[in-house]
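In: Predicted model follows, preceded by the sequence.
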Amino acid sequence: MKSILLIVPYFGKWPLWFDAFLLSVAANPTINWLCPTDCEIPKSQPANITFLSTTISQLNQHINNVVEAEVPLNPRKFCDLKPAYAEIFAKQVVGYDFWGFCDMDIVWGDVRKFITEDILSEHDIISSRKENISGHFNLFRNTPQLNSLYKRLPNYRVLYGVPEFKWTDEVILSNFIKTDPAFKALGIKVYWSKILCNQENGRDSHQEYYLDKWLWKDGKMLQLKNGEPIDEVMYLHFINWKRTMKYSVVKYEDSPNQFYISFNGMHYKPHMAFEIILNRYKNLYNGYYVRESQRKGKTRIKKFFKKN
């Protein structure tokens, strides 16, 4: 079985769903995680996650030396640095067949069910998105060629040298792989033929404000409809729900075998039928996509008046 290390730096304060994240990590014992952090290390943790105690300032000079650029490091800027993680954390990736990056706003399902040995044997880069590099899950074969691939990106030092997030991990790297003759000449095999996580609109992981749509059960991430499983995904990426989640009753020490994930929290018991129906009506006039449409409309109006 090919070994995998997923790297997920996290600085500040652990999110309220952190215990659920740890539970889903523990349910994937053949995959390892590395988490550089300045947060308090949990007293109880899965055996397959390693916490590296550090600070952003401590890492900054090391990163500058590795990537040969002056990086104005901040939590968001780590996303641009993701393709360089194998060189930044070179000691930690030694011995692994694959290394990769991921996010913390995730609950993992059965990763090995989707990332099979055949896929690992036949490909060098593996993404959970279709025809795009995924910032929330991407694997690279642990070779000098792939570990230094980020240095082939046009003007990568300039991109790393500004404090703003430049989408190096997804947009720029994807475009390089798709269009640059220099990449094609390397003969690197990329797997991005399927969507492996939740993608409601086929493009990203944003989703409506649902109740009880997702159930983590015995290490599997299940999509529900009327309380029954209709699909299984490798992981749930609740990127826009992290702003609306207010609570989580899930505790790692309790070792539950299942819990529900809703837009407003993580819980053991499903909502009552009338609550779900009421929430559906709310989404009709104040749901995520309604709010997004209003936000985009306001942005267009502001741009119009700014030009005129």
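Out: Structure's in. What do you need? Residues are numbered from 1 along each chain as shown.

In: CA only for contacts and neighbour counts going forward, please
Out: Noted.

In: Now do the buried residues in the lengthiest helix in the chain.
Out: Criterion DSSP state H: the longest helix present in the chain is helix 288-307. Neighbour counts over helix 288-307 (16 or more other C-alpha atoms under 10 Å) mark 288-289 as buried.

In: what sits up against that helix?
Out: Outside helix 288-307, the residues that touch it by C-alpha atoms under 8 Å, 6 or more residues apart in numbering are 207-209, 283-284.

In: and those residues, which are buried?
Out: Listed as buried from the contacts of helix 288-307 are 207, 209, 283; burial here means 16+ other C-alpha under 10 Å.

In: ranges for the helices of the stretch 201-308 of the chain?
Out: Ranges of helices within the stretch 201-308 of the chain are 273-286, 288-307, based on DSSP state H, counting those that start in this stretch.

In: now for the ones you listed, which one comes closest to Ile63?
Out: Closest approach to Ile63 among those (C-alpha to C-alpha): helix 288-307, 36.3 Å.

In: How far away from the center of its chain is the closest one?
Out: In this view, helix 288-307 has its centroid 27 Å away from the chain centroid, taken as C-alpha atoms, centre = their mean, to the nearest Å.

In: And for stretch 300-308?
Out: 34 Å.

In: now swap in stretch 135-155 and tell me
Out: Relative to the mean C-alpha coordinate of its chain, stretch 135-155 is positioned 16 Å out (C-alpha atoms, centre = their mean).

In: repeat for stretch 31-51
Out: That offset, for stretch 31-51, works out to 16 Å (C-alpha atoms, centre = their mean).

In: And the contacts of that stretch?
Out: Residues external to stretch 31-51 that are found in contact with it (C-alpha under 8 Å, 6+ apart): 3-14, 22-23, 25-26, 29-30, 52-56, 252-253.

In: Try it again at 7 Å.
Out: Residues outside stretch 31-51 that contact it (C-alpha atoms under 7 Å, 6 or more residues apart in numbering) are 3-14, 22, 26, 29, 52-55.

In: second one coming, line it up with the first:
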Amino acid sequence: MKVALIVLYFGKLPNYFSLFLKSCEINKDFTWFIFTDDKTEFNYPENVKKIEINFEQCQNLFQQKFDFDIALKTPQKLCDYKCAYGYILQDYIKDYEFWGHCDIDLIFGNLSNFVTKEVLQNYDKLYTLGHLTIYRNDELINKQFMNKINGQSRYKQVFTDDNGCGFDEWIGENINNIFYNTEYRFLDTAIGADLDPYNTSFVLAWYDKQKQKYIRDRVKNNVFEWKNGNLYRFYENEDKNKIIKEEFPYVHFQKRNMNFDKEILNVDDFFVIPNKFIYENKDVKSMLDIAKKLSVINYQYFKVKYKSLKSRLKNKNFNFSNVFK
């Protein structure tokens, strides 16, 4: 069952983009379409299709699909349009049974261990967050984002608002709310290792539907290993006498800088700690010890806050929110 994943990214691609591509290459059952204006030469595998497009062309392409003036002044606003990619970019994905969108600040493990044929057969929408969501490629399903919420055309409100509205996930009234009120089969679980962007340590976070907020995992020190296309999380139990191992389909490095050495592209086994990818040392316990030392000062919090403040001052956007409250 063929799945196409769509990415639109404008500006310089992340320094570890080659590693992202390496993790895509392993997943032969999936095809990626990368729309970007970055002309850097990368070794794109056969299942990753690069479409060169600048942001102005993207704006025009999106506007052609709507009979009202849309708000798309910056690439950041594209997040609100993710759930409409299947409608806007149908010509690229028409030969696929499923389509989805994902981010590129992540590394994939073995997606087929999670997005199985059985799962695809049983659901029309898989997952709820912007870094990976998958839809059945059906004309009516691809237009569900147009459905009203509480009698209001929410998508028109979002698509005419210059600010980010979180329409692709859980902020405000969103695409998930829409699918809850349809007959379509909706798998609303979270499967990826989504890292808290405000914590130097790798701390997992996810959305709690009952509490209607994002929550953080109690485990405060994790490392990951990518081995022969599979991705594993390691952490110590509460008594510190056992190391727990779990498999994940991907890890999401949201708002996090990662040190990257190109030599890692030549190995099939590497670790990931909070600030870099490591291929020399293969000992889990030593990786956990290094990661723990890195977390003594939570520099990540100040980096994210400083960058956010600069962006808000530049765009004159002072609508502050905290997704963990």
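Out: Perfect, I can see it now. Quick caveat: nothing in here was measured; it's all calculated off a predicted structure.

In: And the TM-score between these chains?
Out: For this chain pair, the superposition-based TM-score is 0.80 by TM-score structural alignment, normalised by the length of the first structure; 277 aligned residues with a C-alpha RMSD of 3.1 Å.

In: about what we covered before: dump the helices of the stretch 201-308 of the first structure to a markdown table, plus distance to Pro46 of the first structure.
Out: Formatted as a markdown table, the helices of the stretch 201-308 of the first structure follow (distance: least, C-alpha to C-alpha, whole Å):
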| stretch | distance to Pro46 of the first structure |
| --- | --- |
| helix 273-286 | 34 |
| helix 288-307 | 34 |
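
In: of all those helices, which lies closest to Ser248 of the first structure?
Out: Distance to Ser248 of the first structure, taken as C-alpha to C-alpha, is lowest for helix 273-286 among these, at 18.1 Å.

In: so what's Ala270 of the second structure up against?
Out: I think there's a mix-up here, since residue 270 of the second structure is Phe and not Ala. 225-227, 277-279.

In: Name the nearest residue to it, ignoring sequence neighbours.
Out: Distances taken as C-alpha to C-alpha, 6 or more residues apart in numbering place Tyr279 nearest to Phe270 of the second structure, at 4.4 Å, with adjacent residues excluded.

In: Repeat that for Leu78 of the second structure.
Out: Leaving aside its chain neighbours, Leu78 of the second structure sits nearest to Leu72 (7.1 Å; criterion: C-alpha to C-alpha, 6+ apart).

In: what about the helices of the stretch 201-308 of the first structure, which gets the closest to Gly161 of the first structure?
Out: helix 288-307 (28.4 Å).

In: And Ile88 of the second structure, how far from Tyr81 of the second structure?
Out: For Ile88 of the second structure, the distance to Tyr81 of the second structure equals 9 Å [C-alpha to C-alpha, to the nearest Å].

In: Correction: the previous question concerned Tyr92 of the second structure.
Out: Tyr92 of the second structure is 16 Å from Tyr81 of the second structure, by C-alpha to C-alpha.

In: Between these two, which is the more surrounded one?
Out: Relative neighbour count places Tyr81 above the other of Tyr92 of the second structure and Tyr81, with 19 against 12, counting by other C-alpha atoms under 10 Å.

In: quick one: the longest helix of the first structure to helix 273-286, angle?
Out: If you take axes from the mean of the first three to the mean of the last three C-alpha atoms, to 10 degrees, helix 288-307 of the first structure sits at 10 degrees to helix 273-286.

In: is it true that Asp124 of the second structure touches Tyr135?
Out: Yes. Here Asp124 of the second structure reaches Tyr135: they are 5.6 Å apart, a contact under C-alpha atoms under 7 Å.

In: Same drill for these two, tell me which one is more crowded.
Out: Applying other C-alpha under 10 Å to Asp124 of the second structure and Tyr135 shows that Tyr135 carries more neighbours, namely 24 against 20.

In: Emit the PyMOL select command for whichever of the contacts of stretch 31-51 of the first structure are buried.
Out: What follows is the PyMOL syntax selecting those of the contacts of stretch 31-51 of the first structure that are buried according to 16+ other C-alpha under 10 Å:
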select buried, resi 4+5+6+7+8+9+10+14+22+26
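
In: Just give me the neighbour total for Gln258 of the first structure.
Out: By the measure other C-alpha under 10 Å, the count of residues near Gln258 of the first structure is 18.

In: so who does it touch?
Out: Going by C-alpha under 7 Å, 6+ apart, Gln258 of the first structure touches 215-218.

In: which of these has the most neighbours?
Out: Neighbour counts for those (other C-alpha under 10 Å) peak at Leu215, which has 27 neighbours.

In: Contacts only, for that one.
Out: Contacts of Leu215 of the first structure by C-alpha under 7 Å, 6+ apart are 221-223, 258-261.

In: Next, format these as TSV and append distance to Trp108 of the first structure.
Out: Formatted as TSV, these follow (distance: C-alpha to C-alpha, whole Å):
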residue	distance to Trp108 of the first structure
Met221	7
Leu222	11
Gln223	13
Gln258	12
Phe259	12
Tyr260	13
Ile261	12
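
In: Show me which of these are buried.
Out: Listed as buried from these are 221-223, 258-261; burial here means 16+ other C-alpha under 10 Å.

In: Quick check: which element contains the residue nearest to Leu78 of the second structure?
Out: Here Leu72 of the second structure is covered by no helix or strand, with elements defined by DSSP states H and E.

In: now do Phe179 of the second structure
Out: Phe179 of the second structure belongs to helix 175-180, assigned by DSSP H and E.

In: Show residues contacting that helix.
Out: Here helix 175-180 of the second structure makes contact (C-alpha under 7 Å, 6+ apart) with 128, 145, 147, 149, 167-169, 186.

In: measure stretch 70-83 of the first structure end to end?
Out: The straight-line separation of the ends of stretch 70-83 of the first structure (C-alpha to C-alpha) is 16 Å.

In: swap that for stretch 96-105 of the second structure, sorry
Out: End-to-end for stretch 96-105 of the second structure, by C-alpha to C-alpha: 24 Å.

In: For it, buried residues please.
Out: Quick answer for stretch 96-105 of the second structure (16+ other C-alpha under 10 Å): 96, 98-105.
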